[in-house]
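**Q** Predicted structure and sequence below. I'll ask about it afterward.
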Amino acid sequence: MASAIPSIRIKRVYAAAEAEDGARVLVDRLWPRGISKARAALDLWFKEIAPSPGLRAWFHQDPAHWPAFAERYRAELDRHPAAVEQLAEFARKGRLTLIYAAHDPEHNHALVLADYLRACLAEA
C-alpha cells in the first residue's frame, strides 16, 4: 500500500501566518521587503533552495520565460539533492508551506519547487 504524499502548500510571505500552515519555509534568496522576522513566522529561511541569482535575474518574473525558467530551475534542483532532501524532511513530518515573495501567484519558483517536491516524495 502506497503512503499518501505529504501536504505541500505555497503562500505569499505577505499573507498572515496561520496554524494550519504547518512548517513555514521561506524559499527566496532575498529577504522580502517590509516584512519583519516576527511577522514572517518562519521555521526556516532556506536560501539555498531558491533559484540561482543568474536564473532569477534572467526570469525576472516574465511570463514569456516561464516554461524555460521552470525547466532550468528543475535542473538546478536536480543538482542539489541534499537541499531537496532537507526540505522533503519537513514535508514528511506534516504540512509544509513554502513561503515566497513574488507578486505573480501563477509564475513563481515556489510553484515549481512544490511540484518538484511532490514528485520526489511520490517516488520515495
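**A** Received the coordinates, thanks. Just so we're clear, the structure is a prediction, and the values are computed from it rather than from any experiment.
**Q** CA only for contacts and neighbour counts going forward, please
**A** OK.
**Q** In this protein, what residue spans correspond to strands?
**A** With strands called from DSSP state E, the chain shows them at 8-12, 23-26, 44-45, 96-100.
**Q** what's in contact with stretch 112-121?
**A** Ile5, Pro6, Ile8, Arg9, Ile10, Ala70, Tyr73, Arg74, Val84, Ala88, Leu98 (C-alpha atoms under 8 Å, 6 or more residues apart in numbering).
**Q** then this one, side by side with the first:
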Amino acid sequence: MRWRRLRKEPVITKGAFDSQCGDDDDLLTGGAGADTFKLSYGLSFSWSGWFPSISFTNSGNDTITDFNASEGDIIELDMTGILDGFSNSSVLSFDSTTSELSLGNTVLATLEGVTSFDVSNVVFV
C-alpha cells in the first residue's frame, strides 16, 4: 500500500471567458498551508495524408496568486503522453523578472509576487 500526504486543493477562479476550469488562463489561489497547484502539458496528434503532425499543448498561462514554498506548496505538472516517467526538472526555467515558470519556450504559469523559485518544487506526474 502506498501512502500519500493529503494536501488542501487550491481554489480555482475562472476567467471571464472560461467555460471550464483548467483550460486557458486560470487564476489559482491556495490559501494558507501546503497547496498543490496542478498544471498540464501534453501532446496533440493529427494526420495529413501519411504524415503525422505532433504539437505540444498546455493549459494556458495560469496565474498562481499565492505560491509559497516555505508553506509546502508544490506544482504538479501533468505531462501525460510525453516522455513517460520523465522527471528531470532541468527543462524547466523560472524568470525572476517576469515571475514566469516555463517548460522550454512555453510559459506554464505566472507566480505572482515570487522572485525566486526552485524548480525542484515542481513534481512531474
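**A** Yes, it's here. From a predicted model like this one, the values you see are computed outputs, not experimental measurements.
**Q** what TM-score comes out when they're superposed?
**A** Once the chains are laid over each other, their TM-score by TM-score structural alignment, normalised by the length of the first structure reads 0.29; 65 aligned residues with a C-alpha RMSD of 5.3 Å.
**Q** quick one on the thing from earlier: out of the contacts of stretch 112-121 of the first structure, flag the one nearest to Ala40 of the first structure.
**A** Leu98 (11.8 Å; C-alpha to C-alpha).
**Q** Adding mean neighbour count, write the strands of the first structure out as a markdown table.
**A** A markdown table is the format used below for the strands of the first structure (neighbours: other C-alpha atoms under 10 Å):
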| stretch | mean neighbour count |
| --- | --- |
| strand 8-12 | 20 |
| strand 23-26 | 25 |
| strand 44-45 | 15 |
| strand 96-100 | 26 |
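**Q** would a markdown table of those strands with distance to Ala119 of the first structure be doable?
**A** Output for the strands of the first structure, formatted as a markdown table (distance: least, C-alpha to C-alpha, whole Å):
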| stretch | distance to Ala119 of the first structure |
| --- | --- |
| strand 8-12 | 11 |
| strand 23-26 | 19 |
| strand 44-45 | 22 |
| strand 96-100 | 15 |
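**Q** quick revisit: ok, so of the contacts of stretch 112-121 of the first structure, who is nearest Ala38 of the first structure?
**A** Closest to Ala38 of the first structure, out of all of those and judged by C-alpha to C-alpha, is Leu98, at 16.8 Å.
**Q** from memory the closest one sits against Trp45, does it?
**A** No. Using C-alpha atoms under 8 Å, Leu98 of the first structure is not in contact with Trp45; the gap is 10.0 Å.
**Q** Quick one: name whatever helix or strand follows the longest strand that the second structure contains.
**A** As assigned by DSSP E, the longest strand anywhere in the second structure is strand 36-48. Scanning forward in sequence from strand 36-48 of the second structure by DSSP states H and E, the next helix or strand is strand 51-58.
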